[in-house]
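>>> Predicted structure and sequence below. I'll ask about it afterward.
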Amino acid sequence: MSELRPWLRLMLTRRNRLLIGALLMAATLLAGVGLLSLSGWFITATAVTSLAWAAGAAATLDVYVPGGGIRFFALTRTVARYGERLYNHDTVLRLLADLRVSAFRSLSQLDGQTQSRYQASQWLNRLTRDIDTLDNLYLRLLAPPLVALLGVGLVAVFMALFFPGAAWPVAILLLVVLLLLTLGMACWGRALSDRQVVQTDHLRVRAVEQLQGLAELQAWQVLPEHQRGLLALEHNQSRDRRRLEERGALGQGLAVGGVQGAVALTLVLTLEAYQQGLISGPVMVMLPLAVMALAEGFTALPGAFVHWGSSEAAARRLNEQQALTGRLPVAPESQSVVSLAAMEWQGVTVLLGTTPVFRGLNLTLGPEEKLAVVGPSGAGKSTLAALAARLIDPDQGQVCWGGASLTTLDEAQWRRQVAVLTQDAHLFNDTLAANLRLAAPMASDGELWAVLEKVNLKQQVLGFAQGLNTPIGEFGRQLSGGEARRVALARLFLRDPVLVILDEPLTGLDPATAAIVRHHLNDFLQRRGALLLAHDPEALPAADRTLVLSSQGKLAPFHR
């Protein structure tokens, strides 16, 4: 339960909405109790009165009040059910947004070195599947048992008004059933449902590995073996899911049987009371029907609580993410970042596992120098950029700016002073303007149009019906590859950094567009240091110096 406390506290920030939603659920259940019990009383009272008339006895029955009550409960149940579904659905969506923002905020504050501890598919699993699992907390695990408990209490009080002798035994039986359906089912399904979360994580990682490495798996002729492993994981998960569903079905049987047992007990006790003349015939029928109506509040509990372990496991994994801190050390007294300075890689060694990417690397990027580094994929260009941006720290040696190690500089200030354009710059499922303003939140529309013109995208955007407010879709899918790349470049032009790191900046652009963008990049890089990375120097802006990075992590002058 302790794993859930941080997320419960987050949910309680919307306590008013949670309370209103729970009250609507309670109103639905209690209206059902009133409808069924009053209908039973009314039908029985009508039959008894008819028999009395047939026997020649004088009898009267007011049909208007109970008839009006039946219509009231029927209408209340319908309206409350509709309002509860609508209101609680909106509440759950708001809670999901809160949970995702909280989880993403903690993730976004981690440095690249810490994020690399987990694969992208694992982070995705936390932000999607684990958050969706916590969706069960309010609507399936918190409100329903409380509403059922309230229903038991009110029905017991209602029974005590007519026949106190039946109230306590029935209430105790229903409470025992309620405990079995909640705590009992949670304990019974905890291990299996906990394992489901882990299995889903492993299955997603394995599936993504197979999709991303399909060519390599086929080349090494190990694809069938990898597929067998994936199918084995899926089989294990399906087996455990089936076992969980079986336990949930048994719980459903317990819920129905428990409520029916309480109905039978009520019927026996009220029948005895009727024979003793303590209650009337209509009341004898009304009280068991009131208990029967509680079944609606009980039958949803087993299916929810048998998955309690999934919610705990998801919360535990998200708590581990929230507890992560950056691996990059923070200096006790950080220094300010100077604007014009040289960057130096001094004796830098970086290990990938036990394999060195760089060993004893020494390199200098002079003030305002444009240094191009070209080389094949896997040579270490991205690692060089990550060192410069301080997304990672070297295993040995240091990277300095203005003679001061990056580890001694104010990290937040350094992040603001460095602009990095990676090969796969992300575009969010939002408008074009919102994606551009990630670089400069206060940028005006005029500034956005200006940078779009620099990347030769202004005319295309003017042709969009919504202009800057055009949604570009997830990953920028509404744009072509070249247009998406130019949006990322336009975002770069909105920054004012002291150091610019460009990785394949002109990839995907046609020659005419590349020439325009290269011209504006050359102007932008004036009075700034720049580290330019590519496979081919022709795909880069003008550079003062060009080096070749070999697959062994060695740098040498470039010769055409």
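On my side now, so go ahead. Residues are numbered from 1 along each chain as shown.

>>> make it CA atoms for all contacts and neighbour counts henceforth
OK.

>>> any chance you could map the helices in the stretch 451-560 of the chain?
All helices of the stretch 451-560 of the chain, identified by DSSP state H, counting those that start in this stretch, fall at 458-462, 481-493, 511-524.

>>> Looks to me like residue 346 is in a helix.
No. Remark: residue 346 does not belong to a helix; assigned using DSSP: H, G, I helix; E, B strand; the rest coil, it is strand.

>>> Give the buried residues for stretch 108-117.
Neighbour-count burial for stretch 108-117, with 16 or more other CA atoms under 10 Å as criterion, is recorded at 110-115.

>>> Below is structure B, check it against A:
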Amino acid sequence: MRAGKFTSLGPIIRLFWRERRGGLMAGAALSAATVLAGIALLGVSGWFVTAAAIAGLTTASALAFDVFAPSAAIRFLALSRTAARYFERLQTHDATLRVLAGLRVRLFQGFAAPGAAKALALRPARLLFRLTADVDALDSLYLRVLVPGFVAIIAGLVTIAALGALSWPLAFAVGAAIVIPGLMIPALSARFAEKPARRRAHAQEALRARAVDLVAGQSELAFAGGLQDQRARVAAADAREYASDLALNRIETNAGFGFDIVTALILSGVLLAGAALASAGTVTAPLAALALLIAFAALEPFAGLRRGAMELGRTLLAARRLSPRLDATPGSRFRPEAPTPGNALELKDVTMRYEGRARAAVSNLSLSVKTGEKVALIGASGAGKSSIMALLVGEAVPMTGTVAALDATILSQRTELFQDSLRANLKIAAPAADDDAMMAALDAAGLGETVRALPEGLDTDLGEQGIGLSGGQSRRLALARLLLRDTPVFLLDEPTEGLDGKTARDVMSRINARASEGRTLLVATHIRREAEIADRLLVIDSGRIISAPKRGEHGFDAALAALRPD
């Protein structure tokens, strides 16, 4: 496993350290205390049993032997180990879950970068996998790699120090026999498990995506004759995951076998060395038993690294996927500048090209929209209208030129509604809005009476993508969100596409009424009814403005007449 593969862990570790530094350190300390208490408990218990057995050989030694002090020590260590284990689990998992919650927040901020969400929307299963399985995989970094590794090193050092009080040659020999194999076996396991773990992660992602496609699109697949092929793809992904699981199980079994061999060798060596030291009178038999059991217990934390080694490949893959989004700071998102006084929107010599496209979507474009003006961007599909909108709201970054805009709200072509209540869908626009403000926005959008007639009113639950509302009602709810946010600029990207003529004209009249209150309106459209409310038309072709007629000019009526009728 090359060192370069670990570079992606840097942002993850920095996030862990920044989010819950104290909690993570406390968890590691409690974990170390748990292991050390366990080692001491086993060692003292072995010493006590051996010493008590020897003392019982004669009446005089039995009467002189103090059973209370070691008994109290054993009880103290047992209770300490139990308490430390409880608080260690509580602390480490609490800290990890809080860090992962912060990680998801940072990921959402990273997905808000220009173009990121749009790219992921092409593969929604990938987005879901990033926010669930990939984030969950990172808990292994702290719980099964960093903390066990830290505790194992501490246990090795303490074992060397404890055995050094008896015999330094024995201490260093046992320490080397514990630490070297104890780290080497997990390291080799992690190296061999990297590819199977990565294949398993890819297979899981493919299995989920294909299974969802099979269930959600079974009607379309059956109609197109692709149902059996899709089932075969699901089975293939499941077979790859099964093969990866078998490979990982074999590696973990071999690692366990390796630790069993090392444990047997260490116990044999310490037993022989302890017997030799006891025979020479260097140590007593109880102390030799103590050394034997300490050496046995000290290897346990190293064996605990096996689980982390098996999951390290998956953790590295998740870190490599997520780190680029974490490196971007929340304030790094592109934001338009403030426009000059009197203007609401400005583009100056702007050129913008989408990734992977040879032709620029916007070419050396300059335009300005005055405060309170109503402007329509018209042109054929692909002319660059939506690209101009994306620039003005910061969803696209210009290659050259400057973008300036007042605070704006965009109503895109697609109505995005969530599986939640009407109230929750409205609060996306204004989290602090009360019921009166929400109902006023619904009234302005023409949906107020409909909501009042519902048994649960604003608490009515919607299905996925707004199921429960008609297409026109969904569009009115999106319009209510626009009105509720109440920004100085409204950006509308084909706001009535897909609506019947009557509903569309009503929606446009309501938008026009609100815009007449001093707001700036920019509409991207190729439909006549949407452009009729504009004071000026900007005709776009291949990312350039080819004409800009105003209302009352001959070119204005001709441009309107060329648009698609209602």
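Right, received. Where do you want to start? As the structure is a prediction and not an experimental result, all values here were calculated from the model.

>>> if we can go back for a sec, what is the most widely separated pair among the buried residues of stretch 108-117 of structure 1?
110 and 113 (8.1 Å; CA to CA).

>>> In which helix or strand does residue 259 of structure 2 reside?
Assigned by DSSP states H and E, residue 259 of structure 2 belongs to helix 227-279.

>>> packing partners for that helix?
In terms of contacts (3 or more CA pairs under 8 Å, 6 or more residues apart in numbering; DSSP states H and E), helix 227-279 of structure 2 is packed against helix 168-216, helix 218-224, helix 285-298, helix 305-327.

>>> Now do it against helix 285-298, angle only.
160 degrees (axes from the mean of the first three to the mean of the last three CA atoms, to 10 degrees).

>>> Mean per-residue distance, helix 227-279 of structure 2 versus structure 1.
Compared with structure 1 after the fit, helix 227-279 of structure 2 shows a mean deviation of 1.8 Å (mean CA distance after the TM-score superposition for structure 1).

>>> Quick one: distance of that helix to the chain centre.
Between the centre of helix 227-279 of structure 2 and the centre of its chain there are 30 Å (CA atoms, centre = their mean, to the nearest Å).

>>> which residues in structure 1 does it align to?
Counting by TM-score structural alignment, helix 227-279 of structure 2 falls onto residues 223-275 of structure 1.

>>> and if you look at stretch 40-51 of structure 2?
Under TM-score structural alignment, the match for stretch 40-51 of structure 2 is residues 34-45.

>>> Can you tell me how far residue 496 of structure 1 is from residue 524 of structure 1?
Per CA to CA, to the nearest Å, residue 496 of structure 1 is found 9 Å from residue 524 of structure 1.

>>> ugh, wrong one, I meant residue 314 of structure 1
Taking CA to CA, one finds residue 314 of structure 1 at 46 Å from residue 524 of structure 1.

>>> the more surrounded of the two?
Neighbour count, other CA atoms under 10 Å: between residue 314 of structure 1 and residue 524, residue 314 has more, with 24 against 15.

>>> who touches the corresponding residue of structure 2 for the more buried one in this structure?
Using TM-score structural alignment, the partner of residue 314 of structure 1 in structure 2 is residue 318. By CA atoms under 8 Å, 6 or more residues apart in numbering, the contact set of residue 318 of structure 2 is 130, 134-135, 137-138.

>>> from these, which ones fall inside helices?
135, 137 (DSSP state H).

>>> now, among the contacts of residue 318 of structure 2, which is nearest to residue 244 of structure 2?
Nearest to residue 244 of structure 2 out of those is residue 137 (CA to CA; 16.5 Å).
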